[in-house]
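Novice: Prediction below, plus the sequence it came from.
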Amino acid sequence: MARKQRSSPVLQKAVRRAASINSIDPNLDLGNGLTLPAFSTLIEIMRTRENAYNSALSNLDKLYREMLQTERELADMAEHMLLGVATRYGKSSVEYGMAGGVPKNQRRKRLRGELPTPLSQQPSFVASVNGNNGNKPAATS
């Protein structure tokens, strides 16, 4: 998803204001550096910076897409490398384990249909006398 490019409402308002002031006097000088040419110069600086910012966002989006593509290629090649080690040395070999695979003879046996439980959801081994783990009040009769 592309990043949202910026458009400045302040810039748009300033452009309209400059056009209106230009109709009063193209060389209007209100003192203290408040001149129409200085105002127009600052408008152009803002327009240039906004364009540079939006171009940078487009380039960043392109780099991000390229990085994701390379990441997919890397994951695919890593999987193929592991499968290559498994083909050459076998899935029960020490080399397969060294390459990052879990050797076949060291895998935990699961019951059919059982899903692995993430560590964060595994039950703790602390329980109270009444079988309550401290999360809910004990049922009373």
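Specialist: Cool, the structure landed.
Novice: going forward, measure contacts between C-alpha atoms and count neighbours the same way
Specialist: Noted.
Novice: which residue ranges form the helices in this structure?
Specialist: 9-24, 36-89, 94-98 (DSSP state H).
Novice: Let me know the distance separating the residue nearest to residue 11 when sequence neighbours are not counted from residue 65.
Specialist: Ranked by C-alpha to C-alpha, 6 or more residues apart in numbering and with sequence neighbours excluded, the top spatial neighbour of residue 11 is residue 43, at 6.7 Å. Going from residue 43 to residue 65 by C-alpha to C-alpha, to the nearest Å gives 33 Å.
Novice: Below is structure B, check it against A:
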Amino acid sequence: MPNKARQSKALIKAQARIQGMKNNGASVDLGNGISLHNYVAKTEALCQKVESYNALIQTLEQTRQDIAQAEQDLNDFSEHILLGVAAVYGKQSKQYESAGGKRKQTGGWVDRN
């Protein structure tokens, strides 16, 4: 199951508040580091982290798909190898069995009397 990109409610709320303060032309500085400038900086820092996280998720999803394709390719190749061994040596051969094939049971009548 692929991971979903992350959204941050805190980031969305902060961006809306910043936009509202900028629209009012307010230059908020309440002292002790509580200012619009610092609010914007913290918001941008979180935004970068969310974007980085989402990029990693996208990379992981692509890698997952690449692995699935490589597994399918390997399974197909394994099947071709086994079929090739069967064609050259037969399905009753030790070579076929050592390549991972299963010998057919020799069919014969069993006298139970």
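Specialist: That came through fine. Remember, predicted model here, so these are calculated numbers, not experimental data.
Novice: TM value for the aligned chains?
Specialist: Comparison of the two superposed chains (TM-score structural alignment, normalised by the length of the second structure) gives a TM-score of 0.81, and 106 aligned residues with a C-alpha RMSD of 2.0 Å.
Novice: re earlier: residue 1 of the first structure: which of the helices of the first structure is closest?
Specialist: helix 36-89 (8.1 Å; C-alpha to C-alpha).
Novice: between that closest one and helix 9-24, what angle do the directions make?
Specialist: 150 degrees (axes from the mean of the first three to the mean of the last three C-alpha atoms, to 10 degrees).
Novice: about what we covered before: could you export the helices of the first structure as JSON lines, including mean neighbour count?
Specialist: Formatted as JSON lines, those follow (neighbours: other C-alpha atoms under 10 Å):
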{"stretch": "helix 9-24", "mean neighbour count": "13"}
{"stretch": "helix 36-89", "mean neighbour count": "14"}
{"stretch": "helix 94-98", "mean neighbour count": "16"}
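Novice: can you tell which of the ones you listed is closest to residue 30 of the first structure?
Specialist: helix 36-89 (8.8 Å).
Novice: average distance between the closest one and the second structure?
Specialist: Its matched residues in the second structure lie on average 1.0 Å from helix 36-89 of the first structure after superposition (mean C-alpha distance after the TM-score superposition for the first structure).
Novice: Does anything pack onto that helix? Which helices or strands?
Specialist: helix 9-24, helix 94-98 (3 or more C-alpha pairs under 8 Å, 6 or more residues apart in numbering; DSSP states H and E).
Novice: need these in a markdown table with distance to residue 31 of the first structure, can you?
Specialist: Output for these, formatted as a markdown table (distance: least, C-alpha to C-alpha, whole Å):
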| stretch | distance to residue 31 of the first structure |
| --- | --- |
| helix 9-24 | 15 |
| helix 94-98 | 76 |
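Novice: circling back to that earlier point, could you export the helices of the first structure as CSV, including distance to residue 106 of the first structure?
Specialist: Putting the helices of the first structure into CSV (distance: least, C-alpha to C-alpha, whole Å) gives the following:
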stretch, distance to residue 106 of the first structure
helix 9-24, 63
helix 36-89, 15
helix 94-98, 10
